[in-house]
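**Q** What shape does this take:
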Amino acid sequence: MYRPVLKLPKTKYEKFLDIIGGGIFIVSIIFIISQWNTLPEEIPAHFNGAGEVDRWGSKIELFILPGIGIFLWIFLGLLEKVPYMHNYPARLNESNVEAFYLNSRKILNEIKNLCLILFAVISFEIVLVALGKVDGLGWWFLPVVLIGIGIPIVKGLIASSKIK
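**A** Sure, this is the predicted structure:
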């Protein structure tokens, strides 16, 4: 199958998303660290589909999401650098390879940064619930996440189907 290795620079859009996603994620880690001494020993560890706390756990669990986020940031960032390893339709050829690579990388970049923002929001909410400032994530959180993650995937698939 045709899979050339191309060095395609990141677009301004991808760089912008990296700054926004990475920035919000880093701010959430700084927020956790800054609030650490004010947190109770037990914090929300899980939320149900309605956004209500359904399990409490040790405050050390607050570092699970940032840990997963850092792993995703690194892993998906590396995967963005090798678009020739992504999955493509059989119609990939010399005339459309760049469009396919850029589209695939853009989808991956959007998902990576949305996950970082999602993990940051959940981390902020966990701290705020633990401090008694809010009750939970809210019923709207799960639908917004599902729609938010679904949109880049659907957009990317539509864009991919239009590549000749």
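**Q** Please make it C-alpha for all contacts and neighbour counts, starting now.
**A** Noted.
**Q** Could you pull out the helices in this protein for me?
**A** Applying DSSP state H to the chain gives helices spanning 12-35, 64-80, 97-130, 141-162.
**Q** Could you also give me the structure for this second sequence? I'd like to compare it with the first:
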Amino acid sequence: MESQRIKIEPDLFDKIVLFILILSGLLLFLIPAYYFSLLPEIIPIHYNFKGKPDGYGNKNNIWLLSMIGNVLAFGLYQLTRHPALFNYPENITRKKKQILFTYSKRTTLCLAVVISFTILYLVIMTVQVALNYEEGLSNYFSPIFLVLLLSPVVYYIRKSLLNK
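**A** Coordinates of the predicted model:
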């Protein structure tokens, strides 16, 4: 297939994102490792829309959250290496494919960073709540997360529509 022959070489943006994801991934394991012995046996594992804990479980769940964060972030990063697998809304020329592949890759990289940092924030706050330093997540967590999650998608869709 022709679309699979187009290769987008990693640029500075890609390298910075990879560095950020590696750093975030390390923190997702170092923070629970550091605090694990201090955590009570039961910790918050779910928060409502207002950021208050409404579900509790064993402290080992902190590792599951860290693993989910890393799998999602690095899975998305790996997906960007194959932009031909993405779904595009129209038949496109080779020149347009290059542009759309780049936009798709950038959108996905931005989403990987947002997801990684969101889960890192959840791990940090779960530790803080479990140790009674905080009562819950910020009241602004949910709206900020939604804005951060949708912003790259809207931005790159708009760019691709303007680049016809």
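**Q** TM-score of the superposed pair?
**A** In this superposition the chains share a TM-score of 0.93, using TM-score structural alignment, normalised by the length of the first structure; 164 aligned residues with a Cα RMSD of 1.6 Å.
**Q** related to what we said a few turns ago, mind putting the helices of the first structure in a markdown table, mean neighbour count and distance to V53 of the first structure included?
**A** Output for those, formatted as a markdown table (neighbours: other Cα atoms under 10 Å; distance: least, Cα to Cα, whole Å):
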| stretch | mean neighbour count | distance to V53 of the first structure |
| --- | --- | --- |
| helix 12-35 | 16 | 18 |
| helix 64-80 | 16 | 16 |
| helix 97-130 | 21 | 9 |
| helix 141-162 | 14 | 13 |
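**Q** Quick check: which of the ones you listed is nearest to R55 of the first structure?
**A** Nearest to R55 of the first structure, of all these, is helix 97-130, at 11.5 Å by Cα to Cα.
**Q** average offset between that closest one and the second structure?
**A** Following superposition, helix 97-130 of the first structure is found to deviate from the second structure by 0.6 Å on average (mean Cα distance after the TM-score superposition for the first structure).
**Q** So which elements touch that helix?
**A** Using 3 or more Cα pairs under 8 Å, 6 or more residues apart in numbering; DSSP states H and E as the contact criterion, the neighbours of helix 97-130 of the first structure among helices and strands are helix 12-35, strand 42-47, helix 64-80, helix 141-162.
**Q** Now with 10 Å, please.
**A** Packing partners of helix 97-130 of the first structure (3 or more Cα pairs under 10 Å, 6 or more residues apart in numbering; DSSP states H and E): helix 12-35, strand 42-47, strand 53-58, helix 64-80, helix 141-162.
**Q** for stretch 20-32 of the second structure, the distance to its chain's centre please.
**A** Distance of stretch 20-32 of the second structure from its chain centroid, counting by Cα atoms, centre = their mean, to the nearest Å, is 12 Å.
**Q** residues contacting the nearest residue to L128 of the first structure once chain neighbours are set aside?
**A** Nearest-residue entry for L128 of the first structure: V134, 5.8 Å, with adjacent residues in sequence omitted and distances by Cα to Cα, 6 or more residues apart in numbering. Residues in contact with V134 of the first structure, defined by Cα atoms under 10 Å, 6 or more residues apart in numbering, are 125-128.
**Q** what residues are up against the closest residue to S160 of the second structure other than its chain neighbours?
**A** In space, and not counting its chain neighbours, S160 of the second structure is closest to L100: 6.6 Å by Cα to Cα, 6+ apart. Under the criterion of Cα under 10 Å, 6+ apart, the contact list for L100 of the second structure reads 83-84, 86, 88, 92, 94, 106, 156-157, 159-161, 163.
**Q** could these go into a markdown table alongside distance to D14 of the second structure?
**A** Converted to a markdown table, the contacts of L100 of the second structure look like this (distance: Cα to Cα, whole Å):
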| residue | distance to D14 of the second structure |
| --- | --- |
| P83 | 14 |
| A84 | 17 |
| F86 | 18 |
| Y88 | 21 |
| I92 | 24 |
| R94 | 22 |
| R106 | 8 |
| Y156 | 16 |
| I157 | 19 |
| K159 | 19 |
| S160 | 19 |
| L161 | 23 |
| N163 | 22 |
